[in-house]
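> Take this sequence and fold it.
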Amino acid sequence: MDIHTDLCAVRRNASKISNNCKLIAVIKADAYGHGSVITAKALARIADSFAVATENEAKELLAAGVDRDILILHPCRYPRLTAENVIYTLTCLRDVAAFSGRRTAIKLNTGMNRFGADAENAATLIAKAKENTLVSSVYSHFYDATDRSAVQRQLDDFERVTRGCDLPRHIVSSGALTAEVPYGIARCGIALYGGIKGYLPAMTVTAEVLETRRVHAGEHVGYGSGTLRKVAYIAVTDIGHAHGYRRLGKARYMYVAGRRRKVVSVCMDCTLVECGRETKAGDIVEVMGGHISPSELARSFGTNEYEVFTSLGAKRT
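Next up, the predicted model:
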């Protein structure tokens, strides 16, 4: 199998966002499987800063020469990176002292209940952090960016808790992008990679045909007791559930020799798909791309685009 990232698409998606606001490009989890280093370099002149989940992810970007600000989204007990462009997230008073003199961002909990200081502790944390650290921003995160009423409730809570704060603020994510972005900063991930409507998909996944065969009606194909109802040509491709291509799910297709063809069986290291007699070993089929969209594959997997990207992208070389 092979995974290709269309960096032109990533840049166009980022430019579309940054036309209306400052952009914090989220490139955690290897840029959702698209390649964090190549994505950061592609967005060097578009994104205002980057966000990752962990220190190790930030360390990888630093080693690659990324000099834009890098926000670490997960809280850490102690800072291990000394680069001046690294910003650590603070979520509680307990950790403030450990980050004395370091650049930080304050994370507030407005309903997701994952990371962040609760409303009653927010003012104290912000004040204490400003006394001891170099606070760059205050932020929160939507738990359902597609639910407009939930988004508005969180926006209202965030505004109430941070009203009067003289620091940059950000809460808007990909699914909540609007023409007017509250606070003028958007922290976006999935939109950069075309995982939501209105943005260009950037990941193409292909597989190579290893072998083809003609299978008769009543014969087995792959694991299990299922048999073919009629004669068919079958291509064995080099992608399987070990590569993030799920074994179970709804009917799905690959794009083979100019046609959508039904997947018959998914094994650990290979997948069997219907084909025509013209298909031969060495041919390349599309698993996801211009003809099989991320949203279609997500529906067939019974999941979302985030998991499709990161599962398949984990095998990117």
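> rest of the way, CA atoms for contacts and neighbours
Fine.
> Could you report the neighbour count for the residue nearest to residue 21 when sequence neighbours are not counted?
In space, and not counting its chain neighbours, residue 21 is closest to residue 184: 4.9 Å by Cα to Cα, 6 or more residues apart in numbering. Counted with other Cα atoms under 10 Å, the neighbours of residue 184 add up to 16.
> for this structure, longest strand please?
If you go by DSSP state E, the chain has its longest strand at strand 203-215.
> before we move on, the earlier item: thought the residue nearest to residue 21 was touching residue 19?
No. In this structure, residue 184 is not within contact of residue 19 by Cα atoms under 8 Å, at 10.8 Å.
> residue ranges of the strands in the stretch 101-250 of the chain, please?
103-107, 134-139, 169-170, 185-188, 203-215, 232-237 (DSSP state E, counting those that start in this stretch).
> next up, for comparison:
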Amino acid sequence: MRPLTAHIDLDALRHNYRQACRCAPEARAMAVLKANAYGHGSTACAHALADQAPAMAVACLEEGRALRDSGIACPLVLLEGFFEPCELDEIIAGHYWSVLHTHWQVDAMLEALERWPQHRVTVLVKCDSGMHRLGFAPEDVAEVCQRLTAHPGIAQTLLMTHFATADTPNSPLLTAQLATINTLRQQLDLPGCFANSPATLSVPEAHHDWVRPGVMLYGVNPLEPQHPRHGEIDQALEPVMTLESRIIAVRELKAGEPIGYGARHVTRQPTRVGVVACGYGDGYDRHAREGTPVLVDGQRVPIAGRVSMDMLTVDITALPEAGIGSRVTLWGRDVSGAVLNVSEVALWCDTIAYTLLTGILPRVPRRYHHGGTHEGLPNEAAPNGGVVGTPG
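Below is the predicted model of the structure:
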């Protein structure tokens, strides 16, 4: 009965996926659903995109298995590949596409295929073109790809990389990464899968055969504010998650009164304080600074005092009509139409939107709906008929 809910607008998710496709019309777009679809619920989001996305991407086999068990049949890309050889029988039999980024994975994959002579798999060879996280050195990629393409069990080999600075305009590192990976692609004549969300939105020379929209699917603009396309992208994407609660108590305080742990906030004048059912025990960031905005009945007001485990406090002095039961939007689209961007909230918390979205904890129910209202599917009813209180 606690009023805190994460409302997930599946129509907005589909809209954002179509935006990715419009940005890269010659490529196919695999929908990235890792980390429980960035906190939105991977099963529900996968089914919402099942008629549009020709492939989906997850971080690991466990995430893929949840989608397979829910009925998702399209190719599922394992972005970190596999961690142990014992995963390979399920990967091959389950028609997963695995990223390969180390030599032992290549050896293990080819050895496992000997046990499955009737099966052929798709693999993505990851090149470390400059991010220096995962991937083969550029000078090793050709030999790896030749081993794979020569094996009868490999149906298709894709070339893959990941960009470190695609969100930043005029980045020398991005220019260098593009030169490295595009040269390899041309030499090897392999399909390419290079573009993450920011590259999908703003780097057409990275699109090629496949793009990998991730955070943009959930309405987050991945481009830096100084990027020339930042404002345009803000207008094009729609927020998918709206984190909403209610005021559960109101305190009337005189000037000079402290609020919350550590007495960080002291009132400077007579102040009305609304207590909101949301805290860091739900995933709302405890580091939210004084003044972090929330919407109360669609009107912006500031947080006053530290975020507690189960509650936070806001200054509603400017809203005399607000009181117990007033609607509070922590981020997302309020039913009034007002929008509080999760990226703006993240700036106040000295973090990024990814952290806030993926940090919403299981005790916060997700409610799935369509069309930008909160009157859609109840919490218990998933688009595929399953139970998805906290799906994925």
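> After superposition, what's the TM-score here?
Once superposed, the chains reach a TM-score of 0.93 (TM-score structural alignment, normalised by the length of the first structure), with 317 aligned residues with a Cα RMSD of 1.9 Å.
> So which of the strands of the stretch 101-250 of the first structure is the most surrounded?
Highest mean neighbour count among the strands of the stretch 101-250 of the first structure (mean count of other Cα atoms under 10 Å): strand 103-107, with a mean of 25.
> can you tell me what part of the second structure that strand aligns to?
When the second structure is aligned by TM-score structural alignment, the counterpart of strand 103-107 of the first structure is residues 122-126.
> Give me the residues contacting that stretch.
Stretch 122-126 of the second structure is contacted by residues 96-101, 134-136, 141, 144-145, 154-161 when judged by Cα atoms under 8 Å, 6 or more residues apart in numbering.
> same question, stretch 231-246 of the second structure
Contacts made with stretch 231-246 of the second structure from outside it, assessed by Cα under 8 Å, 6+ apart, are listed as 3-10, 12-13, 15-16, 19, 40, 201, 216, 218-221, 225, 276-278, 324-334, 341.
> Please pick the buried ones from the residues you listed.
Of all the contacts of stretch 231-246 of the second structure considered here, the ones buried according to neighbour count by 16 or more other Cα atoms under 10 Å are 3-10, 12-13, 15-16, 19, 40, 201, 216, 218-221, 276-278, 326-334, 341.
> Helices along the first structure, start to end?
Along the first structure, the stretches classed as helices by DSSP state H are 7-18, 28-32, 36-42, 55-63, 119-132, 148-162, 294-301, 305-313.
> With the second structure overlaid, how far apart is the shortest one on average?
In the superposition with the second structure, the average deviation recorded for helix 28-32 of the first structure is 0.7 Å (mean Cα distance after the TM-score superposition for the first structure).
> Which part of the second structure matches that helix?
Counting by TM-score structural alignment, helix 28-32 of the first structure pairs with residues 34-38 of the second structure.
> And the fourth one, by the same measure?
Following TM-score structural alignment, the aligned partner range for helix 55-63 of the first structure in the second structure is 61-69.
> And the residue mapped onto residue 99 of the second structure from the first structure, how close does it get to residue 189 of the first structure?
Taking TM-score structural alignment for the superposition, residue 99 of the second structure sits opposite residue 89 in the first structure. Noted for residue 89 of the first structure: a distance of 18 Å to residue 189 of the first structure, by Cα to Cα, to the nearest Å.
> OK, contacts around residue 345 of the second structure?
Residues near residue 345 of the second structure by Cα under 8 Å, 6+ apart: 292, 293, 331, 353.
> Most neighbours among those residues, please name it.
residue 331 (25 neighbours).
> isn't that one right next to residue 353, touching?
No. In this structure residue 331 of the second structure lies outside contact range of residue 353 using Cα under 8 Å: 10.4 Å.
> Tell me the residues that contact both of those two, please.
Overlap between the contact sets of residue 331 of the second structure and residue 353, as judged by Cα under 8 Å, 6+ apart, is given by 342, 345.
> which bit of the second structure covers stretch 300-308 of the first structure?
Residue span in the second structure matched to stretch 300-308 of the first structure, by TM-score structural alignment: 348-356.
> Span of that stretch from start to end?
Between the start and the finish of stretch 348-356 of the second structure there is a gap of 11 Å, counting by Cα to Cα.
> what sits up against it?
38, 215, 220, 283-289, 292, 342-343, 345-346.
> Tell me the buried residues within those residues.
For these, buried by 16+ other Cα under 10 Å: 38, 215, 220, 283-285, 288-289, 292, 342-343, 345-346.
> Residue 89 and residue 189 of the first structure: which is more packed in?
Residue environment comparison for residue 89 of the first structure versus residue 189 gives the larger neighbour count to residue 89, 26 against 23, counting by other Cα under 10 Å.
> what's the closest non-adjacent residue to the more buried one?
For residue 89 of the first structure, the nearest residue in space outside its immediate sequence neighbours is residue 105; the separation is 4.8 Å by Cα to Cα, 6+ apart.
> cool, and residue 248 of the first structure?
The spatial neighbour of residue 248 of the first structure that comes closest, neighbours along the chain excluded (Cα to Cα, 6+ apart), is residue 301 at 7.0 Å.
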